[in-house]
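S.K.: coords below, sequence missing:
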């Protein structure tokens, strides 16, 4: 099953509803009777402190711009005590992390005591990387090295948080498969020297650099010898060209999207799709996917568009924009982030399905300026979108603004701020962690199916 078949399968139990441009009035607040709404009479000034802890995921991007995995941590909500390490590993088992790490990397912090207590036993997998602090109040380097050796005996990969080239810490580096270094913890000349020395002394050691928050910093770290980067750089603009032009395949997709928004005749859609043979082929492929329920082979674009339906075709075309460019690895990484964000927005809101569909679209479009290297205003000038969607994408304003801000705060692990925004929209803060995990798992499943096309 391909990615677009998966998307169709996901939506098959939902009402088809009106064409994308038809929308019910957008309420300023969610209905109080919604299942996940905050209880009536809740003291919103205090209740954000009771938000459940959430699993926080940070993207790990390799030299080729591939999103190869995540570092998982537990972020406490408000004034609640920090969750225990045992609870953290229980939460990882609950989201079936072991299945995820059969295909992708998962980096997890673990204490020396956690290793002794085998808290990690339920998530040991081929691509799990356990990170241990290189300094401990009770154990010296040799004792910590013994625990790294115990992890490796279990078939685990190991890493150190921080690194020193002092002789007493050599046993730690000899047992580690990787080190995590924080770009902001020392001056750039010191950081460059440390990378060079580590690379010379331990050539097999993988170096992961944290707090990389721009593409210039990412290129600098790669030039100095690191293997992976973490930080907000992936979803920030690189080189924005106000005069940049959208390539022809994406222009054709945008033209089709605009026609779908204006309820154009099928014949008009067919005429535009024919302008791009690759896109026409893809539409036929989607229409012939098993999940459409159509058993006869479809060979005409007109029939394909009718079988697919306007709302599904609109969603698929928007997703396909991420796979029409030349920067394939980076664009695929952006698609993964966009799918998670879009799905989170769709399922977190206590709104009618028509508005939830638009929130899914907001999640995808919110990264189009990064994807295309163009100002968002220039992109939206070419697209027919509702005022509500335009307002949130251009100014983080309008009725959808709080929802996008909520998604961004959840992505950054800002549990308290996310809980405050959720309460303002009538959403129970205790549901945010579960919703975020569900969106993550849905996006992973969608991308896994994309291996079939």
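M.R.: That came through, no problem. Not measured: the values here are computed from a predicted model.
S.K.: Every contact and neighbour count from this point should use C-alpha atoms.
M.R.: Noted.
S.K.: chain center to the helix or strand hosting residue 269, what's the gap?
M.R.: Element membership of residue 269, judged by DSSP states H and E, is helix 266-273. Distance of helix 266-273 from the chain centroid (Cα atoms, centre = their mean, to the nearest Å) equals 33 Å.
S.K.: what ranges do the strands span in the stretch 201-350 of the chain?
M.R.: 206-210, 228-229 (DSSP state E, counting those that start in this stretch).
S.K.: what sits up against the longest one?
M.R.: Applying Cα atoms under 8 Å, 6 or more residues apart in numbering, the external contacts of strand 206-210 come out as 177-183, 221, 225-231.
S.K.: take the one below as the second:
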């Protein structure tokens, strides 16, 4: 199992996926298995891949043959530069078109070639001093960025690509007296009980921001039905209630001020929903069961979005018992699969408890990332 994490820029846009676990970098068989077929890079296009490597020895000709330089960045542990020939090898790869990041602080007495000035750092470790990173050699990557305080420290140090749980840190908008949150909770309740279209339309009319994001989405290049949609009624008739409710569930995360960056929780919610739906479909679940699996994945971040306990959120939603158990306690098969969706690198025991094998989990992730990337680019 390979750990996969999203990487965003300072504008809260996904720019790459980070593959591998720090300290246990990907080896030759893993790299050939991941990139030996077009599945991975096709699924995540146009994003790039950043692969974590312990040393340059794994970059054999067969491996490089499946690593296109225009799509793959190589993040090599700084300790590897203490090995004879590694610095020269990495400099040659950089000259050949690969983007090379030196991961971690250089060993004492070891200097990197002038061409290797792009860095990656674990956000939990000591960071370079402010302004120490050369901007011309970026983008510099900070991973394991745990919260917004760590994010600001990394940004101040000169990093411009970020990965970590900071993306899941919700906040209450300045000046929000609770009216907006109550309206959103009402919308959730209506969606959960398959409310009449007129009730949904009334809520949307009271929320211009959500209405704007919905119309922007359904008219986007990726999801357009060929005719300009200008009203909620048209959206219902063109998309159908099932698809419309799905977009509304996701668009709860898209509420932001017009001049603020996108909410990074939105693509994560889309990712979780799509992964759980794919696994349900694999098991032969019908459309209603797939919709509930998708809803569980999307709703799993609502406590972070609203900054309130999940129990308070679900108490008025009248969700099916197994969905509520999954959201509140991660119980049942759906709850176990939600644990998978939350894990960057699920262990074999968690996979077994969820009734999923490694290949099926990987395929669900490729599907989910492909879908989440498209959603993020069009909301």
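M.R.: In hand now; what should we look at? Keep in mind that what you see is a predicted model, and the values were worked out from it rather than measured.
S.K.: Please identify the deepest-packed of the strands of the stretch 201-350 of structure 1.
M.R.: Counting by mean count of other Cα atoms under 10 Å, strand 228-229 has the highest mean neighbour count of the strands of the stretch 201-350 of structure 1, with a mean of 27.
S.K.: so how far does that one sit from its counterpart in structure 2?
M.R.: In this overlay with structure 2, the average offset of strand 228-229 of structure 1 from its partner residues is 3.5 Å by mean Cα distance after the TM-score superposition for structure 1.
S.K.: Name the residues that touch that strand?
M.R.: With contacts defined as Cα under 8 Å, 6+ apart, strand 228-229 of structure 1 is touched by 60-63, 206-210, 212, 218, 221-222.
S.K.: can you put those in JSON lines and add distance to residue 69 of structure 1?
M.R.: Shown next, in JSON lines, are the contacts of strand 228-229 of structure 1 (distance: Cα to Cα, whole Å):
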{"residue": "60", "distance to residue 69 of structure 1": "5"}
{"residue": "61", "distance to residue 69 of structure 1": "7"}
{"residue": "62", "distance to residue 69 of structure 1": "9"}
{"residue": "63", "distance to residue 69 of structure 1": "13"}
{"residue": "206", "distance to residue 69 of structure 1": "14"}
{"residue": "207", "distance to residue 69 of structure 1": "15"}
{"residue": "208", "distance to residue 69 of structure 1": "12"}
{"residue": "209", "distance to residue 69 of structure 1": "14"}
{"residue": "210", "distance to residue 69 of structure 1": "14"}
{"residue": "212", "distance to residue 69 of structure 1": "16"}
{"residue": "218", "distance to residue 69 of structure 1": "17"}
{"residue": "221", "distance to residue 69 of structure 1": "19"}
{"residue": "222", "distance to residue 69 of structure 1": "18"}
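S.K.: Out of those, which is nearest to residue 88 of structure 1?
M.R.: Nearest to residue 88 of structure 1 among those: residue 60, at 19.7 Å, using Cα to Cα.
S.K.: What's the closest one aligned with over in structure 2?
M.R.: Under the alignment (TM-score structural alignment), residue 60 of structure 1 pairs with residue 7 in structure 2.
S.K.: for its match, helix, strand, or coil?
M.R.: What DSSP: H, G, I helix; E, B strand; the rest coil gives for residue 7 of structure 2 is strand.
S.K.: same deal with the one 10 residues further on?
M.R.: The assignment at residue 17 of structure 2 comes out as strand when based on three-state DSSP.
S.K.: Provide a list of residues in contact with it.
M.R.: Going by Cα under 8 Å, 6+ apart, the list of residues near residue 17 of structure 2 reads 4, 5, 6, 7, 47, 48, 49, 50.
S.K.: what would the residues you listed look like in TSV with neighbour count and distance to residue 341 of structure 2?
M.R.: Output for the contacts of residue 17 of structure 2, formatted as TSV (neighbours: other Cα atoms under 10 Å; distance: Cα to Cα, whole Å):
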residue	neighbour count	distance to residue 341 of structure 2
4	18	11
5	21	11
6	23	13
7	24	17
47	19	20
48	19	21
49	25	20
50	24	20
